[in-house]
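Colleague: No letters, just coordinates:
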């Protein structure tokens, strides 16, 4: 595992522990790499609830409550779907912060509209009675399948760290 990923995961753990928050993930194109990065940190069980690798649309629908119509009309690699994935895993695994990733890691599967390297990431966060907030971004990564997956993990972890740190200072 890349040292940047290890450092981000460790920093995330420290930030979450200071908040008393729990984190979770719903992953498609990364196949569990976000969870692997998090669980590489000793003591992660204090702040990591678990994750769902929702590679199949059926899992997105049945476990994460993603709308079938959105999957059909927009595709799994879309803002709407990744937002629903984040909220679904946030609610299902009872966390304060959740990340969801869905993308086209290649080398095949891209299109003119969604080329290989297109990745949507969403972060859902909140605590107590506060409503869930969801932020989402479309990113375009380059390189091999492994490169795209690693870049996605870095972006997912950095986004969670940014959210946790913003709550620490507010």
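Modeller: Okay, I see it. All figures in this text were calculated on a predicted structure; none of them were measured in a lab. Numbering: from 1, shown residues only.
Colleague: can we go C-alpha only for contacts and neighbour counts from here?
Modeller: Fine.
Colleague: Residue 29 against residue 103, yeah?
Modeller: Yes. When contacts are counted by C-alpha atoms under 8 Å, residue 29 is listed as touching residue 103 (5.3 Å).
Colleague: more crowded one of those two?
Modeller: Taking other C-alpha atoms under 10 Å, residue 29 and residue 103 do not tie; residue 103 has more neighbours (30 against 24).
Colleague: I'd guessed the more buried one sits against residue 111; true?
Modeller: No. With contacts defined as C-alpha under 8 Å, residue 103 does not count as touching residue 111, sitting 12.0 Å away.
Colleague: helix/strand/coil for the residue sitting furthest away from the middle of the chain?
Modeller: What lies farthest from the middle of the chain is residue 112; by C-alpha atoms, centre = their mean that is 24.4 Å. Classification of residue 112 using DSSP: H, G, I helix; E, B strand; the rest coil returns coil.
Colleague: can you list contacts of the lengthiest helix in the chain?
Modeller: The longest helix of the chain (DSSP state H) is helix 145-168. Helix 145-168 is contacted from outside by 4-5, 8-9, 11-12, 15-16, 18-19, 29-30, 33-34, 37, 97-101, 105-107, 117, 119, 121, 123, 125, 141-142, using C-alpha atoms under 8 Å, 6 or more residues apart in numbering.
Colleague: And here is the other one:
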């Protein structure tokens, strides 16, 4: 795989195709739960012909209310640790898994900027989680730095795809 940061949406085509191929080979379906990427992960997957065999659904849960209503994330959890946290990313991924027919779910929540960061959670802070049935949910914490909004979102999508591939390498499929 290419270590060069993605520059555009089109840069994901080979990686998205690899994710789709791996899901097909394992007979698995994926769901996405996206906040800061606003549906880019699901969008990139569905650019691939034949992705309907492996993409179950995508949740765009940009607001805290959407995270709670669509994914079952506890409002108390969001209040106590903040929407941009590992705990919320895990709850989002597990919620996407339980509110879908998917076998694997990826979630992302972060601060893409240019504003909205803090000392504790600066711009470029992103939390991802991958949930699979019968496995502990994996959390990935990224610090992409105070870069452009597009750069942070594109790097998040790339990280999501590599995280899905990593998780798929650990499961036997159906």
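Modeller: Cool, got the structure. What you see is a predicted model, and the numbers here were worked out from it, not measured in a lab.
Colleague: Aligned to the residue farthest from the centre of the first structure, what sits in the second structure?
Modeller: Superposed on the second structure with TM-score structural alignment, residue 112 of the first structure falls opposite residue 119.
Colleague: Ok, residue 15 of the first structure next?
Modeller: Under the alignment (TM-score structural alignment), residue 15 of the first structure pairs with residue 22 of the second structure.
Colleague: Packing partners of the helix or strand that contains its match?
Modeller: Residue 22 of the second structure belongs to helix 13-26 when elements are defined using DSSP states H and E. Where contact means 3 or more C-alpha pairs under 8 Å, 6 or more residues apart in numbering; DSSP states H and E, helix 13-26 of the second structure is packed against helix 40-45, helix 149-168.
Colleague: okay, these, which one's buried deepest?
Modeller: helix 40-45 (a mean of 22; mean count of other C-alpha atoms under 10 Å).
Colleague: if we can go back for a sec, what is the orientation angle of the helix or strand just after the helix holding residue 22 of the second structure with helix 13-26?
Modeller: As assigned by DSSP H and E, the chain's next helix or strand after helix 13-26 of the second structure is strand 30-34. For strand 30-34 of the second structure against helix 13-26, the angle by axes from the mean of the first three to the mean of the last three C-alpha atoms, to 10 degrees is 140 degrees.
Colleague: what about strand 30-34 of the second structure, how far off from the first structure?
Modeller: Strand 30-34 of the second structure, aligned to the first structure and superposed, deviates on average by 0.3 Å (mean C-alpha distance after the TM-score superposition for the first structure).
Colleague: Mind giving me the packing neighbours of that strand?
Modeller: Contacts defined by 3+ C-alpha pairs under 8 Å, 6+ apart place strand 30-34 of the second structure against helix 40-45, strand 55-60, helix 86-98, strand 104-110.
Colleague: residue contacts, the residue nearest the centre of the second structure?
Modeller: The residue lying closest to the centre of the second structure (C-alpha atoms, centre = their mean) is residue 107, at 3.4 Å. With contacts defined as C-alpha under 8 Å, 6+ apart, residue 107 of the second structure is in contact with 32, 33, 34, 35, 89, 90, 92, 93, 96, 128, 129, 130.
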